[in-house]
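In: Quick one, structure for this:
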Amino acid sequence: MSVADKSEKKSGGLSETVSVIVQALLLALVIRTFLFQPFSIPSGSMRPTLLEGDYLFVTKWSYGFSRYSLPFGPDLFSGRIWGSDPARGDVVVFKFPPNPSLDYIKRVIGLPGDKVQMKDGQLFINGTAVPREKVGEIDNPDITEVNRPVDVYRETLPNGVSYDTLDLTPNSIGDNTREFVVPEGHFFMMGDNRDNSTDSRFNVGYVPAENLVGKANIIFFSIADGASPLEIWKWPSEMRASRLFNFVR
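Out: Sure thing, here's the model as predicted:
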């Protein structure tokens, strides 16, 4: 084999490697943009449903696509393509309206036109109290973040969606609010950890449909105590095996 043949073979091999890498990156971009996006839970606002250290997939097609479906949210178009509204009770990842560089995750409580209010810790939608039943206590700091028993209440929304909420503090600042009227094209979001959630009751405000990223779908990994998934040596003691592959409800 001549030197020219060796050079051509080396060049061809490098070209093929670059081509495979580019194709893999494009495939990953398509999957992340149109199908699934991994997301890690950054705070305790959705406890007990979601915990810090949960890693989940968000389905991007659930509500159609907006500029925020693309990495870095380039201002290429406005509104949503193939858009559909989330259902009441969906757990949704969205861009924080005051600063769209930040991702938030909350539960959809109010739809466009709804009137939402909290009275003495009870949720009211359109003037009707949402059924709220105490189902027990949780005495586990990994779930509640506090070293004492915490009351757990199950809410059932008008469409039948039920979920558990934590009541960390009676008569907290979020237990009594004004009546919020959700504008058209917007949604009212709340965290399940009602006394420790920055949501539409506070500075999140009403969330525009354009800011929706996708629906929280399934937990594929979970690790406690602030450990990183890369710290494999901590898996035996810190991995929450019972949470793996649980659907988010």
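
In: When you work out contacts or count neighbours from here on, use the C-alpha atoms and nothing else.
Out: Fine.

In: where's the closest residue to residue 58 other than its chain neighbours, which helix or strand?
Out: Once flanking residues are discounted, residue 58 sits nearest to residue 216: 4.5 Å by CA to CA, 6 or more residues apart in numbering. Counting by DSSP states H and E, the element that carries residue 216 is strand 212-222.

In: tell me which residues in the next helix or strand after that strand are buried?
Out: Later in the chain than strand 212-222, the nearest helix or strand by DSSP H and E is helix 235-238. For helix 235-238, burial by neighbour count (16 or more other CA atoms under 10 Å) applies to 235, 238.

In: Residue 31: how many residues sit nearby?
Out: 13 (other CA atoms under 10 Å).

In: Run through the residues that contact residue 74.
Out: Contacts for residue 74 were tallied using CA atoms under 8 Å, 6 or more residues apart in numbering; they are 67-68.

In: Could you report the distance from it to residue 68?
Out: Separation of residue 74 from residue 68 (CA to CA, to the nearest Å) stands at 7 Å.

In: And the residue nearest to residue 58, how far from residue 92?
Out: 6 Å.

In: Quick check on the two: which one has the bigger neighbour count.
Out: Taking other CA under 10 Å, residue 216 and residue 92 do not tie; residue 216 has more neighbours (26 against 23).

In: That one contacts residue 246, correct?
Out: No - in this structure, residue 216 is not within contact of residue 246 by CA atoms under 8 Å, at 11.1 Å.

In: If you count contacts, what does the strand holding residue 216 end up packed against?
Out: Counting contacts by 3 or more CA pairs under 8 Å, 6 or more residues apart in numbering; DSSP states H and E, strand 212-222 is packed against strand 54-59, strand 91-95.

In: Pull the residues that contact it.
Out: Against strand 212-222 from outside (CA under 8 Å, 6+ apart): 53-63, 65-66, 68-69, 90-95, 239-241, 243-248.

In: Between the helices and strands packed on strand 212-222, which one is closest to residue 157.
Out: strand 91-95 (13.3 Å; CA to CA).

In: Other residues contacting the helix or strand following the closest one?
Out: Later in the chain than strand 91-95, the nearest helix or strand by DSSP H and E is strand 103-110. Strand 103-110 is contacted from outside by 41, 45-46, 86-96, 116, 125, 182, 187-192, 199, using CA under 8 Å, 6+ apart.

In: rerun that using 7 Å as the cut-off
Out: By CA atoms under 7 Å, 6 or more residues apart in numbering, the list of residues contacting strand 103-110 from outside reads 46, 88-96, 116, 182, 187-191.

In: what's the answer for stretch 128-145, then?
Out: With contact meaning CA under 7 Å, 6+ apart, stretch 128-145 is reached by 47-48, 51, 122-124, 147-157.

In: for comparison, sequence B:
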Amino acid sequence: MADKAEKGGNAIWETIKTIVYALLIAGVFRTLFFQPFWIPSGSMKDTLLIGDFLFVNKMVYGYSYASCPSIRIGAVGLDVDAKDLCGFLDGDNTRLLGGEPDRGDVVVFRHPATGEDYIKRLIGLPGDKIQMIDSVLHINGAAVGLEDAGTFVETFERQGPLGRYPLCENGPVGQGAECVKTRQTETLPGGTSHDILNIAYQRRSDDTGVFTVPEGHYFMMGDNRDNSTDSRFAKTAGGVGFVPYENIIGRADRIMFSSAGRSMLFFWTWRGDRFFKAID
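Out: Okay, the predicted model is just below:
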């Protein structure tokens, strides 16, 4: 009986060690290489849709305190922030093995005020002057290139786990109707092109003052221009403001798969045309 109990105790201990080792390996992998990211909102349509699942490349920009994962599981009251784990790296706005992001990169970063993970497109580099004039982006006094790209059409229905309805240029529309937005192809200095969406003129975001990007910071914007909380709005007013270099987590390069349903486990709602889709 003693031998059986001892073997049982050893089996339990080996199982615990296996789980701990697996968690450690997963933690190191997530910290150093790739972090999974699930798109919860429509601020980057139509580049990224609600329900897109991707991995963020952390190696490309090097590492800072923001490279450490934040672990939040509300159901069990677990809330461990990246600063709790790697706060000793915070404060000097530098990175280990740091690489400079490029204009036009789709970047995941920590919100400077709330610490939440955001994903936007990098529009302004340090020293740039950014301004919106009559819905057109201007960088260092020059308007970016714009070409008509038709319309973006989706169904007006609740989307993703948060169950939000999309905003429509042809709104208001009823449940199940077509929701339409104007689409343009925007070309940034340096030649990066991507689609942007517009819904309606909004004074606060479509006509702004000049934002001069400070050294060591970046200016981020969503591709869904009229439905994005980004650097056009100060962090003290609920926006993002300028994003410090050390707050950058990594670059989004490729969508692994995408779910149009309320959960990524609903495989029958997966979008067949978005598997391993490159992010432009």
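
In: what TM-score do we get after superposing?
Out: For this chain pair, the superposition-based TM-score is 0.91 by TM-score structural alignment, normalised by the length of structure 1; 241 aligned residues with a CA RMSD of 1.7 Å.

In: against structure 2, where does the strand holding residue 216 of structure 1 fall?
Out: Aligned by TM-score structural alignment, strand 212-222 of structure 1 corresponds to residues 248-258 of structure 2.

In: Any buried residues in that stretch, and which?
Out: Neighbour counts over stretch 248-258 of structure 2 (16+ other CA under 10 Å) mark 248-255, 257-258 as buried.

In: That stretch: average distance to aligned residues in structure 1?
Out: In this overlay with structure 1, the average offset of stretch 248-258 of structure 2 from its partner residues is 1.4 Å by mean CA distance after the TM-score superposition for structure 1.

In: Check stretch 3-18 of structure 2 too.
Out: Stretch 3-18 of structure 2 sits 2.3 Å off on average (mean CA distance after the TM-score superposition for structure 1).

In: Tell me which residues are up against that stretch.
Out: Applying CA under 7 Å, 6+ apart, stretch 3-18 of structure 2 has no contact partners.

In: In structure 1, which residues correspond to it?
Out: Under TM-score structural alignment, the match for stretch 3-18 of structure 2 is residues 5-20.

In: and if you look at stretch 38-55 of structure 2?
Out: The aligned range for stretch 38-55 of structure 2 in structure 1 is 40-57, by TM-score structural alignment.

In: where exactly do the helices run in structure 2?
Out: Under the criterion DSSP state H, helices of structure 2 are mapped to 2-32, 82-86, 203-206.

In: want to throw those into TSV with distance to residue 71 of structure 2?
Out: TSV is the format used below for these (distance: least, CA to CA, whole Å):
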stretch	distance to residue 71 of structure 2
helix 2-32	10
helix 82-86	8
helix 203-206	33
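
In: Residue 264 of structure 2 is nearest to which of the ones you listed?
Out: Across the helices of structure 2, residue 264 of structure 2 has its closest neighbour in helix 2-32 (19.7 Å, CA to CA).

In: Now do the buried residues in that closest one.
Out: 30-32.

In: swap in stretch 131-142 of structure 1?
Out: residue 132.

In: How about stretch 199-209 of structure 1?
Out: So, applying 16+ other CA under 10 Å, buried residues of stretch 199-209 of structure 1: 199-201, 204-209.

In: what's the most distant pair in these?
Out: Across the buried residues of stretch 199-209 of structure 1, no pair lies farther apart than 201 and 209, at 17.5 Å, counting by CA to CA.

In: Need the residues that contact stretch 169-183 of structure 1.
Out: With CA under 7 Å, 6+ apart as the test, stretch 169-183 of structure 1 has contacts from 110-121, 188, 195, 206.

In: Sorry, slip of the keys, the one I care about is stretch 55-62 of structure 1.
Out: So stretch 55-62 of structure 1 is contacted by 33-41, 213-222 (CA under 7 Å, 6+ apart).

In: and with 6 Å instead?
Out: Applying CA atoms under 6 Å, 6 or more residues apart in numbering, the contact partners of stretch 55-62 of structure 1 are 34-40, 214-222.

In: One more: stretch 225-242 of structure 1?
Out: Stretch 225-242 of structure 1 is contacted by residues 222-224 when judged by CA under 6 Å, 6+ apart.

In: which one among the residues you listed gets closest to residue 26 of structure 1?
Out: Comparing the contacts of stretch 225-242 of structure 1 against residue 26 of structure 1 with CA to CA places residue 222 closest, at 28.0 Å.

In: Could you find the closest non-adjacent residue to that closest one?
Out: Among residues not flanking residue 222 of structure 1 along the chain, residue 54 sits closest, at 4.2 Å (CA to CA, 6+ apart).

In: can you pull the contacts of the one you found?
Out: 40-41, 222 are the contacts of residue 54 of structure 1 under CA under 6 Å, 6+ apart.

In: and what of residue 44 of structure 2?
Out: 222-224.

In: Structure 1: which residue goes with residue 205 of structure 2?
Out: So, by TM-score structural alignment, residue 205 of structure 2 is matched to residue 174.

In: There's contact between residue 198 of structure 2 and residue 182 in this structure, I believe.
Out: Yes - when contacts are counted by CA atoms under 6 Å, residue 198 of structure 2 is listed as touching residue 182 (5.3 Å).

In: which of the two has more neighbours?
Out: Remark: of residue 198 of structure 2 and residue 182, residue 198 carries more neighbours, 23 against 18, as counted by other CA under 10 Å.

In: Looks like residue 215 of structure 2 contacts residue 126 (just checking).
Out: Yes - judged on CA under 6 Å, residue 215 of structure 2 makes contact with residue 126 at a distance of 4.8 Å.

In: Of these two, give the one with the bigger neighbour count.
Out: Remark: of residue 215 of structure 2 and residue 126, residue 126 carries more neighbours, 15 against 12, as counted by other CA under 10 Å.

In: so what corresponds to that one in structure 1?
Out: In structure 1, the residue equivalent to residue 126 of structure 2 is residue 112, according to TM-score structural alignment.

In: how much space between that match and residue 189 of structure 1?
Out: Per CA to CA, residue 112 of structure 1 is found 12 Å from residue 189 of structure 1.

In: Check residue 21 of structure 1 too.
Out: Per CA to CA, residue 21 of structure 1 is found 40 Å from residue 189 of structure 1.

In: and if you look at residue 105 of structure 1?
Out: Going from residue 105 of structure 1 to residue 189 of structure 1 by CA to CA gives 9 Å.

In: Equivalent analysis for residue 197 of structure 1, please.
Out: Residue 197 of structure 1 is 10 Å from residue 189 of structure 1, by CA to CA.

In: More neighbours: which of those two?
Out: Higher neighbour count among residue 197 of structure 1 and residue 189: residue 189, with 28 against 19, using other CA under 10 Å.
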